[in-house]
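Novice: Structure for this input, please:
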Amino acid sequence: MLNKKILLCVTGGIAVYKAVALVSKLSQAGADVKVMMTESAMEFVTPLTFQAMSRNDVYFDTFDEKDSRVIAHIDLADWADLVVVAPATANVIGKLANGIADDMVTTTLLATTAEVWIAPAMNVHMYENKAVIRNIDRLHQDGYRFIEPSEGFLACGYVGKGRLEEPEKIVELIMERFATPNERPLAGKKVVITAGPTRERIDPVRYVSNFSSGKMGYAMAEAAASLGATTILVSGPVGLDKPAGVTVIDVESAADMYAAVRAHYKDASIVIKSAAVADYRPKEIHTQKMKKKDGDSVIELERTTDILKSLGEMKTEQILVGFAAETEHAVDYGRGKLESKNLDYIIVNDVTDPDAGFGKDTNVVTLLSRKGMHQPFEAMPKKELAKVLLETIIKEESDRLHDR
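Specialist: Sure, this is the predicted structure:
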């Protein structure tokens, strides 16, 4: 972090107080931090506070040129190694998504060629508004990276998703960003990961699903982000916190998951399908709750799309990795899936193992490859295992990843 140039764009919201702590921690880590504020941000914290924390001038007026030799917002746009918008309001996200530049912050954001990270903070209902979701999706497609907000008690009194990620975590992510290339072998690569179960509706109150907790997939996404990847996590319904630095797409059914993965498949370098997707769904979905009646009931099921097989059929240069949770002959079944679904790797485990299986914090797996690799891994925490698995695949596929 020593002498890395960080431009922090602070927009209006109660979370501005966290931005003060962020500047302090970045400066302590050795970064050179300059702060730019919107007019509404100055209603919460004065520029003087950020000036004291950063020991640099604070910028907020496009027409206030502190150095007549340069145009301030262009000079700052060119100066930065990384631009971080924290907190980022719904307003500034909407402006940036639509190319609006009506103040110093938005003008600078449009002018910079540096990487831009956006850390949203807002009311939970605002964050879930369709317009905000649409703007975030557009910015993601344009190459902006998001630091997902956390869930908890919000200043407005609601409890939900919308809290600005903690400064310590943001600093950790930035430090990972500036790690040496050997520490970030997936820098510039896109990794798509699926996690958790899917739910196939029977009626408005019932569904078909499985016991997947999503812990392994979430660990894989966190590991991919820590190794420098632009990480897309397509998640079924789980009760886990969103990994920082990862773009999470929430889905419910197998069809939803398939559509989300396909949308990001073409330009992905690595695709890891760790989700436990329902193999069958009810052939008829009842619009009203099914009432119980005397005797037995039969629900006719039909096959869902085999997502992994479909991805294998359309694969070009992607490195495709599957998971196989089995209850017997795990390696044998894994080898069969490796071939039949045109995978590069498959990670197999026996869910009856006391150190493995759904909901556990540990896992025991074997990594198989089309090239003949057979690498067992003893029981270890899923977060640790995820990084080991990814590092093993990266080492094996260094040439392909270099060209991808």
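Novice: C-alpha from now on. contacts and neighbour counts both.
Specialist: OK.
Novice: Asp81 reaches Lys5, doesn't it?
Specialist: Yes - here Asp81 lies in contact with Lys5, judged by Cα atoms under 8 Å, at a distance of 5.0 Å.
Novice: number of nearby residues for Asn129?
Specialist: Neighbour count of Asn129, defined by other Cα atoms under 10 Å: 11.
Novice: And it, how far from Ala90?
Specialist: 10 Å (Cα to Cα, to the nearest Å).
Novice: cool, and Gly336?
Specialist: 48 Å.
Novice: And for Leu173?
Specialist: The gap separating Leu173 from Ala90 is 22 Å, by Cα to Cα.
Novice: State which helix of the protein is the longest.
Specialist: What stands out as the longest helix in the chain, according to DSSP state H, is helix 382-396.
Novice: who does that one touch, helix- and strand-wise?
Specialist: In terms of contacts (3 or more Cα pairs under 8 Å, 6 or more residues apart in numbering; DSSP states H and E), helix 382-396 is packed against helix 215-226, strand 362-369.
Novice: contact partners of that helix?
Specialist: 185, 215-216, 219-220, 222-224, 361-363, 367, 401 (Cα atoms under 8 Å, 6 or more residues apart in numbering).
Novice: Include distance to Leu48 and neighbour count when you put those into TSV, please.
Specialist: Output for those, formatted as TSV (distance: Cα to Cα, whole Å; neighbours: other Cα atoms under 10 Å):
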residue	distance to Leu48	neighbour count
Pro185	40	20
Lys215	44	23
Met216	45	28
Ala219	41	20
Met220	42	30
Glu222	36	22
Ala223	38	23
Ala224	38	30
Asp361	46	16
Thr362	48	20
Asn363	51	26
Leu367	55	22
Leu401	46	18
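Novice: Let's verify the nearest residue to Val33 once chain neighbours are set aside: helix, strand, or coil?
Specialist: Residue nearest to Val33 in three dimensions, not counting chain neighbours: Ile6, with 4.9 Å by Cα to Cα, 6 or more residues apart in numbering. Assigned with DSSP: H, G, I helix; E, B strand; the rest coil, Ile6 falls in the strand class.
Novice: residues in contact with Ile6?
Specialist: Contacts of Ile6 (Cα under 8 Å, 6+ apart): 31-34, 80-84.
Novice: again, 7 Å this time
Specialist: 31-34, 80-83 (Cα atoms under 7 Å, 6 or more residues apart in numbering).
Novice: Tell me how far the host helix or strand of Val20 lies from the chain's centre.
Specialist: Using DSSP states H and E, Val20 falls within helix 16-28. Remark: helix 16-28 is offset 23 Å from the chain centroid, using Cα atoms, centre = their mean, to the nearest Å.
Novice: again, but for stretch 39-53
Specialist: 30 Å.
Novice: in it, what counts as buried?
Specialist: Judged by neighbour count (16 or more other Cα atoms under 10 Å), stretch 39-53 contains these buried residues: 41-42, 45, 47, 50-51, 53.
Novice: Which single one of the residues you listed is nearest to Val208?
Specialist: Of all these, Ala41 has the smallest distance to Val208: 47.2 Å, by Cα to Cα.
Novice: Am I right that the closest one is in contact with Cys9?
Specialist: No - with contact defined as Cα atoms under 7 Å, Ala41 does not count as touching Cys9 (9.8 Å).
Novice: here's the other one to compare against:
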Amino acid sequence: MMQNAIGRIFLGVCGSISAYKSVYLARLFVKEGYDVRVGFTNGASQFVAGEPFRVFTGHHVLNFPCDDQSHIDISQSHIDISRWADAIVVAPATANILAAARAGLASDIVTQTILSSHAPVLFVPSMHTAMWENPATRDNVNCLLERGYHVLGPVTGDLSSGDWGIGRMVDPCEIVQYVSRSLLNHQTGKLSGKKFLITAGGTRQPIDPVRYIGNRSSGKQAIAIAKEAQKRSAEVILIAANVEAVTLPTGMRVITVVTAEEMRKALSDNIDTSDVVIMAAAVSDFQPREVASQKIKSNDGWTLQLISTDDLLRELASNKSRPRVLVGFSAETEESANFRIDIARQKLLSKGCDYMVVNQVGFDVGFDVSDNEVSLIDDKQVFFTARGSKDYIAKRILDFLSERVIVTYIDPLDRSL
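Specialist: Sure thing, here's the model as predicted:
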């Protein structure tokens, strides 16, 4: 057993082409100060040998008997390991183990340990895009998240099949950082003292006392972000525009607004004390030149003249009390993800914010659905692309932003082997 270890991690390795990355992951955990035990599913040994894990961790791999037992330890049971582990990390996590964990199956040391442990569990998926996007897999992932399991990734990139798409395993360095922050420290107090100002919903610009120009934003994603920031001990102010269909969170200050001008005032009143501003609301780009004082009769017919509303994100970026971190949202209808990112990056540069969250919207995409897919970018790179429930997306965004807000930033780990 490692002396003075900062934590004990059980690393479950599944039968995936990404299994070789788990050797590097195990080394990084050890280098960070963790005591690591590794367990194989029945198919893992077809992709990676046990000896590299023994070299880096100082422990034989745990597994049931197999053809090559020279580096396999079958003396310890899943009960021993489940009591020993402070955290369980399954990387790579296949579609099969996600389904097995949801169903409560226990056919190998990894699934048995998951089923019998009270430690936090992180799944790091790796599979082809078609498997990840299959409704059965999405349902399994959402169910696991609802039960309190953690899921990190996958990310978009080159796949072993030669295709390009979502399905790649998250970089091992990011996994180590996530475990240190979210699993073993549970993020409690990590954002303590930090003040978040978050906008949600969609503004409405009146045409007459009855009609208005609005949009379909429900505010669900922004409210999920506000709740996640609150869980991490941040002080949150939520500016909510027309979110009647969503239950507002408790324990934080909520300012309700209707129009873009009302949101502008709420932002102005609170910008001075904010460390992070997340502009997730869909603010109307246009408003009527004139607002009728009486309802316009349907048989009258009229031409509606529009003028632009003020660009609130650009105003915040140029404000002398600009927050330390300013995040915008860009909802685009283009089918091409790369095209959406290009458009969002142009917005980021023109408006002057630090980061932009990009997502696709349309008649049947993005609004009033349980899942979302976003990319978080700055002026030079795409930091991550994530797809999942809006609670999961909120966690990914807060994981990223925490590194930019917390003074005790976790330095990247040495990648050399």
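Novice: picking that back up, mind checking which of the contacts of Ile6 of structure 1 are in strands?
Specialist: The strands, defined by DSSP state E, take in 32-34, 82-83 from the contacts of Ile6 of structure 1.
Novice: Any chance of those in a markdown table with distance to Ile346 of structure 1 and neighbour count as columns?
Specialist: Output for those, formatted as a markdown table (distance: Cα to Cα, whole Å; neighbours: other Cα under 10 Å):
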| residue | distance to Ile346 of structure 1 | neighbour count |
| --- | --- | --- |
| Asp32 | 44 | 21 |
| Val33 | 44 | 26 |
| Lys34 | 46 | 25 |
| Leu82 | 36 | 20 |
| Val83 | 38 | 26 |
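Novice: Pipe those into a markdown table and attach distance to Met314 of structure 1 per row.
Specialist: Listed next are these as a markdown table, based on distance: Cα to Cα, whole Å:
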| residue | distance to Met314 of structure 1 |
| --- | --- |
| Asp32 | 46 |
| Val33 | 45 |
| Lys34 | 46 |
| Leu82 | 36 |
| Val83 | 36 |
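Novice: Neighbour count: Leu173 and Ala90 of structure 1, which is higher?
Specialist: Ala90 (22 against 18).
Novice: how near is the residue opposite that one in structure 2 once aligned to Val48 of structure 2?
Specialist: If you follow Ala90 of structure 1 across to structure 2 using TM-score structural alignment, you land on Ala95. Separation of Ala95 of structure 2 from Val48 of structure 2 (Cα to Cα): 18 Å.
Novice: pretty sure Asn349 of structure 1 contacts Ala330?
Specialist: Yes - the criterion here is Cα under 7 Å, and Asn349 of structure 1 meets it with Ala330 at 6.1 Å.
Novice: how about the helices in the stretch 251-400 of structure 2?
Specialist: Per DSSP state H, counting those that start in this stretch, the stretch 251-400 of structure 2 carries helices over the ranges 260-270, 312-318, 337-351, 390-405.
Novice: nearest to Ile225 of structure 2, of those?
Specialist: Nearest of the helices of the stretch 251-400 of structure 2 (Cα to Cα): helix 390-405, 4.6 Å.
Novice: And the closest one, how far out from the chain middle?
Specialist: 5 Å.
Novice: With stretch 158-173 of structure 2 instead?
Specialist: Distance of stretch 158-173 of structure 2 from the chain centroid (Cα atoms, centre = their mean) equals 17 Å.
Novice: Specify, as a residue range, where it falls in structure 1.
Specialist: So stretch 158-173 of structure 2 sits over residues 153-168 in structure 1, by TM-score structural alignment.
Novice: Show me what that stretch is in contact with.
Specialist: 15, 18, 21-22, 87, 119-124, 127, 148-152.
Novice: if we go to 6 Å?
Specialist: 22, 121-124, 149-152 (Cα atoms under 6 Å, 6 or more residues apart in numbering).
Novice: repeat for stretch 36-47 of structure 2
Specialist: Outside stretch 36-47 of structure 2, the residues that reach it (Cα under 6 Å, 6+ apart) are 8-15, 57, 61-63, 108.
Novice: Apply 8 Å and report the result again.
Specialist: The contact list for stretch 36-47 of structure 2 (Cα under 8 Å, 6+ apart) reads 8-17, 19-20, 26, 29-30, 53, 57, 59-64, 108-111.
Novice: Give the aligned range of that stretch in structure 1.
Specialist: The aligned range for stretch 36-47 of structure 2 is 33-44, by TM-score structural alignment.
Novice: Just say helix, strand or coil for Met136 of structure 1.
Specialist: Let me fix one detail, which is that residue 136 of structure 1 is Ile and not Met. helix.
Novice: so it makes contact with Lys95?
Specialist: No - Ile136 of structure 1 is beyond contact range of Lys95, at 10.9 Å (criterion: Cα under 8 Å).
Novice: Neighbour count for the two, which is higher?
Specialist: Ile136 (24 against 14).
Novice: ok, now which ones touch the more buried one?
Specialist: By Cα under 8 Å, 6+ apart, Ile136 of structure 1 lies in contact with 93, 97.
Novice: Would you check the span in structure 1 matched by stretch 360-374 of structure 2?
Specialist: Under TM-score structural alignment, there's no match for stretch 360-374 of structure 2.
Novice: Endpoint to endpoint, that stretch covers what distance?
Specialist: End-to-end distance (Cα to Cα), stretch 360-374 of structure 2: 8 Å.
Novice: do the same with stretch 189-197 of structure 2
Specialist: End-to-end distance (Cα to Cα), stretch 189-197 of structure 2: 18 Å.
Novice: what's the offset of that stretch from the middle of its chain?
Specialist: The answer for stretch 189-197 of structure 2 is 18 Å, by Cα atoms, centre = their mean.
Novice: Counting neighbours, which bits of it end up buried?
Specialist: 190-192, 194-197.
Novice: Which members of the residues you listed occur in strands, if any?
Specialist: 195-197.
Novice: Pipe those residues into TSV and attach distance to Asp163 of structure 2 per row.
Specialist: Below are these laid out as TSV (distance: Cα to Cα, whole Å):
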residue	distance to Asp163 of structure 2
Lys195	42
Phe196	39
Leu197	40
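Novice: which residues of structure 1 does the helix or strand containing Gly12 of structure 2 align to?
Specialist: Using DSSP H and E, the element containing Gly12 of structure 2 is strand 7-13. Aligned using TM-score structural alignment, strand 7-13 of structure 2 spans residues 4-10 in structure 1.
Novice: which ones are touching Gln335 of structure 1?
Specialist: That one is not Gln; residue 335 of structure 1 is Arg. Counted by Cα under 8 Å, 6+ apart, Arg335 of structure 1 has contacts 346, 368.
Novice: Tell me how far it lies from Ser369 of structure 1.
Specialist: Counting by Cα to Cα, the gap from Arg335 of structure 1 to Ser369 of structure 1 is 8 Å.
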